[in-house]
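Trainee: build me a structure from this.
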Amino acid sequence: MKKKITQHYSNFIQNKIDSLRQMIADLTEDAKNDAKGSAGDKHETALSMMHLEQEKLNQKLKEFLEAKSIFESIDFQKINTKVTVGSLVLANDIYFLISVSLPKVELEGKTIFAISPQAPLAQKLIGRVLGDSIEMNQLNYRINHLE
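Mentor: Here you go, the predicted model:
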């Protein structure tokens, strides 16, 4: 299960990076084409809006490139007896992948959250072993499976 989850998230990150790069390239092309055929205040406003959008996309791209770098540096193959970075934890029928913060996914009917080691829940899970319980937001989580 862990291998499928890590492969899914790896593909997700790469697809996001590819999509953001394409959107940036499209905006750059639109700005070039717009510059050729327009003049005046409306033109300047449109170019300014495109530039702002491009800056936002570049920031998102930077975030996903950093996430990819961190994700790829984690040893997901390591067998863990305690929860650590790279662990897949099953608690209360929810899987938590301690890696980087990424959106929730459903795989094979299972709910998976990728959470960063800095997340409050991850902080409570790290160092725990199979069978341990923790409390978070008035919910008790019992570690039923650990990879």
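Trainee: going forward, measure contacts between C-alpha atoms and count neighbours the same way
Mentor: Noted.
Trainee: buried residues in the helix or strand hosting Gln54, which are they?
Mentor: Using DSSP states H and E, Gln54 maps to helix 41-73. Buried positions in helix 41-73, judged by neighbour count with 16 or more other CA atoms under 10 Å: Leu47, Met50, His51, Gln54, Leu57, Asn58, Leu61, Phe64, Leu65, Ala67, Lys68, Phe71.
Trainee: how far off centre is that helix?
Mentor: Computed by CA atoms, centre = their mean, to the nearest Å, the chain-centroid distance of helix 41-73 equals 16 Å.
Trainee: helices or strands up against that helix?
Mentor: Using 3 or more CA pairs under 8 Å, 6 or more residues apart in numbering; DSSP states H and E, the elements in contact with helix 41-73 are helix 2-37.
Trainee: between the helix it packs on and helix 41-73, how big is the angle?
Mentor: On the basis of axes from the mean of the first three to the mean of the last three CA atoms, to 10 degrees, helix 2-37 is oriented at 160 degrees to helix 41-73.
Trainee: check the offset of helix 2-37 from the chain's centre.
Mentor: With CA atoms, centre = their mean as the basis, helix 2-37 stands 15 Å off its chain's centre.
Trainee: surely Gly86 is in contact with Phe96?
Mentor: No. Taking CA atoms under 8 Å as the definition, Gly86 is not a contact partner of Phe96, at 10.0 Å.
Trainee: this one as well, want them side by side:
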Amino acid sequence: MDKQAIIKRIMEEQEGIIKSLDKVIKLYKTTADIDEDNTLDPEDYSHQAEAQEMRLRYEQRLKGEQQKLSFLESSLHITTDIVKSGALIETDLYYFFIGLSIHPIKMDAKQILCVSEKAPVAQQLMGKQVGDFVTIGDKEIEIKDIK
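Mentor: Have a look, this model is predicted:
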């Protein structure tokens, strides 16, 4: 299991999320910055206020996603023999990354499942070591490697 390559693949996905949020923020910024001379009625002002509010919400989300990217960067250098935040776990079926939640990513015939520390599956994995078993759904899965 190449932790560097897997984490970098997760980082690529996270960077894609950040780029998408940037585009949405720019769109809302453009909408919110309508020239007052071009506004025709009070409804235009309400749309402008809505766009400003949405832009602020997306900016908050963007900050959170950027923090996740920083966490991934710091996780590149974590080494561990027990499951904890920032750990990459290999099983027969999946790779699990503990610390952030994004959609499943396909890599080398296995899926990378990124899960938050608060997720039930992460809670089951926390503190486990290589050779331990966990039950996920109706499957008993052995931990093959932890990095």
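Trainee: re the thing from before, what's the mean gap between the helix holding Gln54 of the first structure and the aligned bit of the second structure?
Mentor: With mean CA distance after the TM-score superposition for the first structure, helix 41-73 of the first structure departs from the second structure by a mean of 2.1 Å once superposed.
Trainee: once aligned to the second structure, how far is the longest strand anywhere in the first structure on average?
Mentor: Ranked by residue count, the top strand of the first structure under DSSP state E comes out as strand 139-146. The superposed strand 139-146 of the first structure is, by mean CA distance after the TM-score superposition for the first structure, a mean 2.2 Å from where its aligned residues fall in the second structure.
Trainee: list the buried residues of that strand.
Mentor: By neighbour count on 16+ other CA under 10 Å, the buried set for strand 139-146 of the first structure is Tyr141, Arg142, Ile143, Asn144, Leu146.
Trainee: could you do stretch 95-109 of the second structure as well?
Mentor: Under 16+ other CA under 10 Å, the buried positions of stretch 95-109 of the second structure are Tyr95, Phe96, Phe97, Ile98, Gly99, Leu100, Pro104.
Trainee: element containing the first one, please.
Mentor: When secondary structure is defined using DSSP H and E, the element that contains Tyr95 of the second structure is strand 94-98.
Trainee: what lines up with Lys60 of the first structure in the second structure?
Mentor: Under the alignment (TM-score structural alignment), Lys60 of the first structure pairs with Arg61 in the second structure.
Trainee: residues contacting Ile17 of the second structure?
Mentor: Contact analysis of Ile17 of the second structure by CA atoms under 8 Å, 6 or more residues apart in numbering lists Glu65.
Trainee: how about a cut-off of 10 Å?
Mentor: Residues near Ile17 of the second structure by CA atoms under 10 Å, 6 or more residues apart in numbering: Met11, Leu62, Glu65, Gln66, Ile102.
Trainee: output the residues you listed as JSON lines; include the columns distance to Asp37 of the second structure.
Mentor: Formatted as JSON lines, the contacts of Ile17 of the second structure follow (distance: CA to CA, whole Å):
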{"residue": "Met11", "distance to Asp37 of the second structure": "43"}
{"residue": "Leu62", "distance to Asp37 of the second structure": "31"}
{"residue": "Glu65", "distance to Asp37 of the second structure": "36"}
{"residue": "Gln66", "distance to Asp37 of the second structure": "36"}
{"residue": "Ile102", "distance to Asp37 of the second structure": "43"}
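Trainee: between those residues, which is nearest Asp108 of the second structure?
Mentor: Of all the contacts of Ile17 of the second structure, Asp108 of the second structure sits closest to Met11, with 16.5 Å by CA to CA.
Trainee: from Tyr94 of the second structure, how far off is Ile112 of the second structure?
Mentor: The gap separating Ile112 of the second structure from Tyr94 of the second structure is 6 Å, by CA to CA, to the nearest Å.
Trainee: at the geometric centre of the first structure, which residue do we find?
Mentor: In the first structure, the centroid-proximal residue (CA atoms, centre = their mean) is Leu102; its distance is 2.7 Å.
Trainee: that concludes my questions; thank you for your assistance.
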